[in-house]
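# turn this into a model:
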Amino acid sequence: MSLQPDDQFLEDQQSLPLSQASQLLTSFTQFLTICIHNILYYRSIYPTETFLTSRAYNLPVHQSRHPKVCSWIRDAVDAVKAQLILGVVERIAVVIYDGQARVMERWMFDVASFPAWKGFTEAKNIRMDEEDELDEEILGNIENAMEGKVNWADVDEQLRATVRKLAYAAEKLKQLPNGCTFTIAVELRDEGEAPIGHPQPWIPTQSNLQTKSKNRETAGQDVGGAKTTTLRAVEAGPLFFECWVEEGEAKEQHSSNTSRE
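Next up is the predicted model:
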């Protein structure tokens, strides 16, 4: 299917030079890694003494010291990055379960509006027919326009504010039961293909966490949670995503039972 002129214009507006796309994607995956470690710390998934305190975005942040935990998170974020590059991810979730595999919380990152990572290449790589040549002045204008798409100071400030808001929200949430665990999940676009391969880093989620799609009329019962708290919408040039936390019905029941004891 060919693009109409308006659609082509919008696609170009979301595209980036490869150098900037790569740097922006790296910035986001580093941010995601920091958020995961902070969630594990503030939600007491592992003992506090197994974390060290460092700094990122000029803020104190927490990182697990356990080599296997760090390795698992690094591999998981790399797997997420591979799907982001393909442009098939709609949302990323850090899902926390209790000891009975019931959903307690889902920390959500909506990346459906991410820029196209496969966008513009450098202007010198643009293919042109002989009848449609661009002069050097136009090429220079294209390069200058692309270079101005990302304000890196703004990106860092937006990510800094989000890490701070996430930490604040995580501290204020009700305590989780002992023995909780976590995983990383991605919700794919309808047109996205399931990441199947060998070795297989991804497995399908349970039906209670399957989102609504063209092949599924209703979302799973734990999608959306019993309570949702907005964290922040990040908007810095071409980078736009939203964050929130969903608290599951099982957590609400646990909190009610605990308060009655």
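# please make it C-alpha for all contacts and neighbour counts, starting now.
Will do.
# hang on, isn't Gly179 packed against Gly99?
Yes. Contact criterion C-alpha atoms under 8 Å: Gly179 and Gly99 qualify, at 5.4 Å.
# residues in contact with stretch 94-111?
With C-alpha atoms under 8 Å, 6 or more residues apart in numbering as the test, stretch 94-111 has contacts from 36, 89-93, 176-185, 222, 225, 240-251.
# what's the closest non-adjacent residue to Ala185?
Ala93 (5.0 Å; C-alpha to C-alpha, 6 or more residues apart in numbering).
# quick one: that neighbour and Phe182 touch, right?
No. The criterion here is C-alpha under 8 Å, and Ala93 misses it with Phe182 at 10.1 Å.
# and the end-to-end length of stretch 203-219?
Here the two ends of stretch 203-219 are set 18 Å apart, with distance taken as C-alpha to C-alpha, to the nearest Å.
# can you confirm Ile184 is in a strand?
Yes. Counting by DSSP: H, G, I helix; E, B strand; the rest coil, Ile184 falls inside a strand.
# to check against the first, give me the structure of this:
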Amino acid sequence: MSTAKAQLPSWTFAEVLSAFADFLIVSIHTILYEREIYPHETFMLARKYNFPVRQSRHPQVCDWVRNAIGACMDQMRRGDVSKVSVVILSSIDIPLERFVFDVTSFPKVALREQHNEMKNVTLNMTDMEEQYRTCIMKLSHTSSILGKLPPECTFTITIELNDDAKAPVGHDSPWVPADSVTQTPGVPLRSGAPRVRPLRNALMGPLSFDIWVEESKAKDKVVVH
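Below you'll find the predicted structure:
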């Protein structure tokens, strides 16, 4: 008696972006904790992707991050985004570090088709969560490789648009277009040529993405040893 092979679930592009938005939010909270943008005691221990993660307890921080990622997703739905970045700024707004999520390989799907099953794309939930878990694990160890930042650093979230994308006009959400940041690892940041540290290449077929962190030259002048 033959047994039919179990079929991997099909995903819609809307579902893929929703899962990726959740991942970005967890990643940002992890970065904020690891880089001590806010005191460690203001974070609570949670669990995501079967891995312990940190989440800010401050409602305004949580709302800001969620709203910023929501605005990023608006552009990703249009296929306009090549990179989403978390930029760590000094107390006088000099960029010190930039955590880059390169989504260049994500497919462009027409808005009217984003709730239809994606053709020729099957994702196993376990495999996808494993990729996300490994990324969070990498981000959770960045303090040991990046060293300590000076006091009173802040952060912002930026996006880089594809060359053929139209810049949004009159958008009232809390995101800003990337200002003189790199198109590829190693090209100068505004404050000087950065050191580039690859963190993870998440392999999910056409939904694969890369994460790396850049350290600006300005960081050498203000870093706490």
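# circling back: and the residue nearest to Ala185 of the first structure, what's its match in the second structure?
Alignment note: Ala93 of the first structure maps to Ser85 in the second structure; criterion TM-score structural alignment.
# check contacts around its match.
Arg98, Phe99, Val100, Phe101, Ile157, Thr158, Ile159.
# could you dump those residues into a markdown table with distance to Ser173 of the second structure and neighbour count added?
Formatted as a markdown table, the contacts of Ser85 of the second structure follow (distance: C-alpha to C-alpha, whole Å; neighbours: other C-alpha atoms under 10 Å):
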| residue | distance to Ser173 of the second structure | neighbour count |
| --- | --- | --- |
| Arg98 | 21 | 25 |
| Phe99 | 21 | 24 |
| Val100 | 20 | 22 |
| Phe101 | 20 | 20 |
| Ile157 | 11 | 21 |
| Thr158 | 12 | 23 |
| Ile159 | 13 | 26 |
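# about what we covered before: which stretch of helix or strand covers the residue nearest to Ala185 of the first structure?
Per DSSP states H and E: Ala93 of the first structure is located in strand 89-97.
# average distance between that strand and the second structure?
With mean C-alpha distance after the TM-score superposition for the first structure, strand 89-97 of the first structure departs from the second structure by a mean of 0.5 Å once superposed.
# hey, where'd the strands end up in the second structure?
For the second structure, the strands defined by DSSP state E cover 10-12, 43-48, 51-56, 81-89, 95-102, 117-122, 154-161, 176-177, 195-202, 209-215.
# deepest of these, which one?
strand 95-102 (a mean of 24; mean count of other C-alpha atoms under 10 Å).
# what range does that strand cover in the first structure?
Aligning strand 95-102 of the second structure against the first structure (TM-score structural alignment) gives residues 103-110.
# Ser54 of the first structure and Arg65 touch, don't they?
No. Contact criterion C-alpha under 8 Å: Ser54 of the first structure and Arg65 do not qualify, at 11.2 Å.
# re earlier: among the strands of the second structure, which is nearest Gln75 of the second structure?
Nearest to Gln75 of the second structure among these is strand 81-89 (6.2 Å), distances taken as C-alpha to C-alpha.
# angle of the closest one against strand 154-161?
160 degrees (axes from the mean of the first three to the mean of the last three C-alpha atoms, to 10 degrees).
# all helices of the second structure, in order?
Taking DSSP state H, the helices of the second structure run over residues 13-34, 59-77, 125-139, 142-146, 219-222.
# out of those helices, nearest to Ala202 of the second structure?
Closest among the helices of the second structure, once you apply C-alpha to C-alpha, is helix 125-139, at 5.8 Å.
# once aligned to the first structure, how far is that closest one on average?
Mean for helix 125-139 of the second structure is 1.0 Å (mean C-alpha distance after the TM-score superposition for the first structure).
# export the strands of the second structure to TSV and tack on distance to His141 of the second structure?
Below are these laid out as TSV (distance: least, C-alpha to C-alpha, whole Å):
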stretch	distance to His141 of the second structure
strand 10-12	31
strand 43-48	16
strand 51-56	12
strand 81-89	16
strand 95-102	13
strand 117-122	31
strand 154-161	19
strand 176-177	27
strand 195-202	10
strand 209-215	12
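# of these, which is nearest Val223 of the second structure?
Per C-alpha to C-alpha, nearest to Val223 of the second structure of those: strand 95-102, 9.0 Å.
# distance from that closest one to the first structure after superposition?
Strand 95-102 of the second structure, aligned to the first structure and superposed, deviates on average by 0.4 Å (mean C-alpha distance after the TM-score superposition for the first structure).
# distance between that strand and the chain's centre?
The chain centroid and the centroid of strand 95-102 of the second structure are separated by 9 Å, computed with C-alpha atoms, centre = their mean, to the nearest Å.
# check stretch 42-60 of the first structure too.
20 Å.
# which bit of the second structure covers that stretch?
Against the second structure, the aligned range for stretch 42-60 of the first structure is residues 34-52 (TM-score structural alignment).
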